[in-house]
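A.B. asks: I need the structure of the sequence given here:
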Amino acid sequence: MARTRPLKVALLGCGVVGSQVARLMTTHAGDLAARIGAPVELAGIAVRRPGKVRDEVPPGLVTTDAAGLVARGDIDVVLELIGGIEPARTLINSAFEHGASVVTANKALLAQDGPALYAAAEKHAADLYFEASVAGAIPLLRPLRESLAGDKVNRVLGIVNGTTNFILDRMESTGASYGEALAEASALGYAEADPTADVEGFDAAAKAAILAGIAFHTRVGLDDVHREGITEITAADVASARQMGCTVKLLAICERAEDGRSVTARVHPAMIPDRHPLAGVREAYNAVFVEAEAAGRLMFYGPGAGGVPTASAVLGDLVAACRNKLGGGVGPGESAYARLPVSPMGEVVTRYHISLDVADKPGVLAQCAMVFADHGVSIDTVRQTGKDGEAKLVVVTHRASDAALGATVESLRRLDTVHGVASTMRVEGE
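C.D. replies: Coordinates of the predicted model:
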């Protein structure tokens, strides 16, 4: 190799993912050097607790001074794996200012401050790579940014959170309640001690913002993404979906309007037909279904989290950033030329599954059907069961706007014969 000085890499964070990145950089050093065209050297590893035993890490590389590490001036690439907004944002900006490119897995920061980070990278002629921020090891963002750069993506539909997929899979396969399935996910290490980011949809919403921005060449922020979690999903919802030949999944859906003039991004539970490829995604796996004008339907599937799988995505970005350093160029930056408006959730059009607790007496069905008709929501199927003066009415609609469906549900709640709206769920993937 003609280059004598190795490319120097600073690693910020040495947790589940960071420790595996350090290990793989050491054990695969020869292969990485051959693929890049120059050796790669870990120049320092910034951690919060230096006394923690880390078998994969040479102790002489560990420091608590992350700011000093990224500001050294001789670092070629910074790997940011600490997560959160601060100090990650400050450290990434400092890395750019001191001549380093950045590889990050920080979905929350990208969803909140992506445009500013892109601008900082461009200003300093540096790379910003983040394949590991969405769907772990699955090669997804690079195909969207590069392989499909000549195509028009119309829809991205995916399972991008392994914890919620595990919980919903257990509810379906074993009949467990939400609480029981969450407890199992926690015991197996799939759920954090505080699972809020996963089960309330925050994690998936950040990923949806990233996916929508890349797919539609439009800036989409976290506040643009409609978000609902899975905490209200019941065993009855799962059973009802099964009766329809469907399964319940937490989906991230990014789509272009039919007229092509706007986009939407949303995260919520939905029923999808068992015949859809996403219905068969089990355990904590992720899968993303991309619909493009010329390429057609593409599916990306694999482990969406975990130390080793995510480290694989980080190292792929590291190789790309190092190659660009050697070649004196940079990879793709932000592509937001389309500037499409993000439509509110009320304008989204889909089908719905509504479960109502009603009085079991003549005329109730006709009364409810009139409410649907008054709001312009067409009914596809109705199923009613009754016992001891109470009945369960399950209605599946044709396609309608979210605003129309919301108004319909509010009117139903005001009927004396409707004792409660047990659940409302969208039906997707048809």
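A.B. asks: drop to CA atoms for contacts and neighbour counts, all remaining ones
C.D. replies: OK.
A.B. asks: quick one, what contacts G158?
C.D. replies: Contact analysis of G158 by Cα atoms under 8 Å, 6 or more residues apart in numbering lists L251, A252, I253, L278, N286, A287, V288, F289.
A.B. asks: Now flag whichever of those is closest to H268.
C.D. replies: Closest approach to H268 among these (Cα to Cα): L251, at 5.7 Å.
A.B. asks: quick one more, to check against the first:
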Amino acid sequence: MTQTTPDSARTAVESDAAHADLSRRRTDRIGVAVLGAGNVGSEVVQILQRNAEDLRARVGARLELVGVAVRDTSRDRGIDTELLTDDPAALVVRDDVDIVIELIGGIDPARELINAALEHGKSVVTANKALLAEYTGELSQAAEKANVDLYFEAAVAGAIPVIRPLMQSLAGDSVNRVAGIVNGTTNFILSSMAADGQDYDVVLAEAGRLGYAEADPTADVEGYDAAAKAAILASLAFHTRVTAADVYREGITHVTAADLESARKLDCTVKLLAICERVDDGAGHERVSARVYPALIPLDHPLASVGGAFNAVVVESENAGRLMFYGQGAGGAPTASAVLGDTVMAARNRVFGGRGPLESTYASLPIAPIGDINTRYYVSMRVADRPGVLSAVAGEFSKRDVSIATVRQQGAGEDARLVVVTHFAKDSALSKTVEALKDLDSVRNVSSVLRLEVTDE
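C.D. replies: Coordinates of the predicted model:
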């Protein structure tokens, strides 16, 4: 005869089992492995050791640094040599490791190492924006399968808390737009150009001398770094998997001192913006736009006052309204702060049970092409200084339904220049207009085309 267990009794048994399992999971020690000992990695190691007692009180268990993977173990890094290893693959699967902090950057071997750690039940904290912009889905699935954490607050805007607010604080809201300055190198360059009137090449050299720009600044100045961060922000904000390849990208190398001066006369400045927003396709269907480019913004907008190497992100949601996050977007100590915040969260989960949120892609919205995006434009061109030029230029805008808001003529003779600011228009229409302008005999060249963002008509 088969006996059945009443629902109430079954619930009690399952509850007792869950509590027993939680007790077994609780520990007084969490083993931490760090991959990479550069600026950020070294800071993380120092904080772990210097603040050991405080961290223990916050976590409820001791955070024990059990290994640091580096390329050259003979180099003096101020780290106990017994902790150093040049075999990260072996380190991430060790039995005494509970949390792996990945700070080596790039796609490979970081991807393989993180996957191996997750598959072996280790929680992972990473600041690797390039990897996350391509493989967040793969890594999140691996973390979910292993029932462990994958945290990456430090991947976007350094010490500024942006990831967690999008994933948790605004989880009950609907985010409409995320726009910000997420690359300190380009912001330093553009801020200096605006302040001193110097050309791009001069300021870039100064940025390199001061340590704000890498020896090869391509990832920063061509917008690749910001595009990776935009992909992460868009994915989280709109519950849609967005990769770096989905992000329209332009860099700042073509921005001139004359553009900054013209922007000032329009009560604007120029910033490299990462913009992620919900857009309507005209038929009532939502899409996601993610784009990075230098743009004019009004001087009274909060982002206009963000100078130097600082970052700032503005989030606009239906109920919370406009929120702004501002602070140090890069550097060893600021980024290490975000890494340690994630590490404490992951450690608490190991001690008390549970797991943090992973990616949400339920919306699966299509990506809007840049040609469909409506914004305003600033177009600067060198022209012949003769009658009829303005009429010919205006005619090309009119043919493609691009309405002109203002026109300024600057200089004379060989230095004659027209600066046109449009009303809102589709990007595809503006692109066709620019190509037509280049074919006009009266237009010597179109020197600059910039968007004019975060403005009303």
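A.B. asks: Give me the TM-score for this pair.
C.D. replies: The pair, once superposed, lands on a TM-score of 0.98 when counted by TM-score structural alignment, normalised by the length of structure 1; 428 aligned residues with a Cα RMSD of 1.1 Å.
A.B. asks: Any chance of a markdown table for the contacts of G158 of structure 1, columns neighbour count and secondary structure?
C.D. replies: What follows is these, written out as a markdown table (neighbours: other Cα atoms under 10 Å; DSSP: H, G, I helix; E, B strand; the rest coil):
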| residue | neighbour count | secondary structure |
| --- | --- | --- |
| L251 | 31 | strand |
| A252 | 30 | strand |
| I253 | 26 | strand |
| L278 | 23 | helix |
| N286 | 27 | strand |
| A287 | 27 | strand |
| V288 | 23 | strand |
| F289 | 20 | strand |
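A.B. asks: what two of those are the furthest from one another?
C.D. replies: Farthest pair in the contacts of G158 of structure 1 (Cα to Cα) is I253 and N286. Separation: 13.8 Å.
A.B. asks: How about the contacts made by the residue nearest the centre of structure 2?
C.D. replies: By Cα atoms, centre = their mean, the mean C-alpha position of structure 2 lies nearest to K229, the distance being 2.2 Å. By Cα under 8 Å, 6+ apart, the contact set of K229 of structure 2 is K129, A133, A155, V156, V182.
A.B. asks: and the second one, what pairs with it in structure 1?
C.D. replies: Going back to what we said before, that points to A133 of structure 2. Aligning on TM-score structural alignment places A133 of structure 2 opposite A111 in structure 1.
A.B. asks: Kindly report the same for the third one.
C.D. replies: When structure 1 is aligned by TM-score structural alignment, A155 of structure 2 is paired with S133.
A.B. asks: Just list the residues touching the closest residue to its match other than its chain neighbours, thanks.
C.D. replies: Leaving aside its chain neighbours, S133 of structure 1 sits nearest to A105 (4.1 Å; criterion: Cα to Cα, 6 or more residues apart in numbering). Residues near A105 of structure 1 by Cα under 8 Å, 6+ apart: E80, L81, G83, F130, E131, A132, S133, V134, V314.
A.B. asks: one step back: closest to T422 of structure 2 out of the contacts of K229 of structure 2?
C.D. replies: Of the contacts of K229 of structure 2, the one sitting nearest to T422 of structure 2 (Cα to Cα) turns out to be V182, at 26.7 Å.
A.B. asks: ok, the residue nearest to S133 of structure 1 to V348 of structure 1 distance?
C.D. replies: According to Cα to Cα, to the nearest Å, A105 of structure 1 and V348 of structure 1 sit 30 Å apart.
A.B. asks: what does G420 of structure 1 give?
C.D. replies: In terms of Cα to Cα, G420 of structure 1 sits 25 Å off from V348 of structure 1.
A.B. asks: Compare neighbour counts for those two and give me the winner.
C.D. replies: V348 (19 against 16; other Cα atoms under 10 Å).
A.B. asks: Tell me which residues touch the equivalent of that one over in structure 2, please.
C.D. replies: For V348 of structure 1, the aligned residue in structure 2 is I373 (criterion: TM-score structural alignment). Residues near I373 of structure 2 by Cα under 8 Å, 6+ apart: S289, K426, D427.
A.B. asks: Reformat those residues into CSV and put distance to V92 of structure 2, neighbour count and secondary structure next to each item.
C.D. replies: Shown next, in CSV, are the contacts of I373 of structure 2 (distance: Cα to Cα, whole Å; neighbours: other Cα atoms under 10 Å; DSSP: H, G, I helix; E, B strand; the rest coil):
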residue, distance to V92 of structure 2, neighbour count, secondary structure
S289, 37, 26, strand
K426, 49, 18, strand
D427, 47, 20, helix
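A.B. asks: could you redo those residues as TSV and give each row distance to Y378 of structure 2?
C.D. replies: Putting the contacts of I373 of structure 2 into TSV (distance: Cα to Cα, whole Å) gives the following:
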residue	distance to Y378 of structure 2
S289	20
K426	13
D427	12
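A.B. asks: Translate Q198 of structure 2 into the numbering of structure 1.
C.D. replies: Match for Q198 of structure 2 (TM-score structural alignment): A176.
A.B. asks: For that match, which non-adjacent residue is spatially closest?
C.D. replies: R170 (6.4 Å).
A.B. asks: Am I right that the one you found is in contact with A183?
C.D. replies: No. R170 of structure 1 is not in contact with A183 according to Cα atoms under 8 Å; the separation is 10.9 Å.
A.B. asks: So for those two, which residue has more residues nearby?
C.D. replies: Set side by side, R170 of structure 1 and A183 show more neighbours around R170, with 21 against 15, by other Cα under 10 Å.
A.B. asks: Just confirm the more buried one is within a helix.
C.D. replies: Yes. Per DSSP: H, G, I helix; E, B strand; the rest coil, R170 of structure 1 lies within a helix segment.
A.B. asks: Next up, the contacts around V364 of structure 1.
C.D. replies: V364 of structure 1 touches V358, T417, counting by Cα under 8 Å, 6+ apart.
A.B. asks: If anything else comes up later, I'll come back, but that's it for now.
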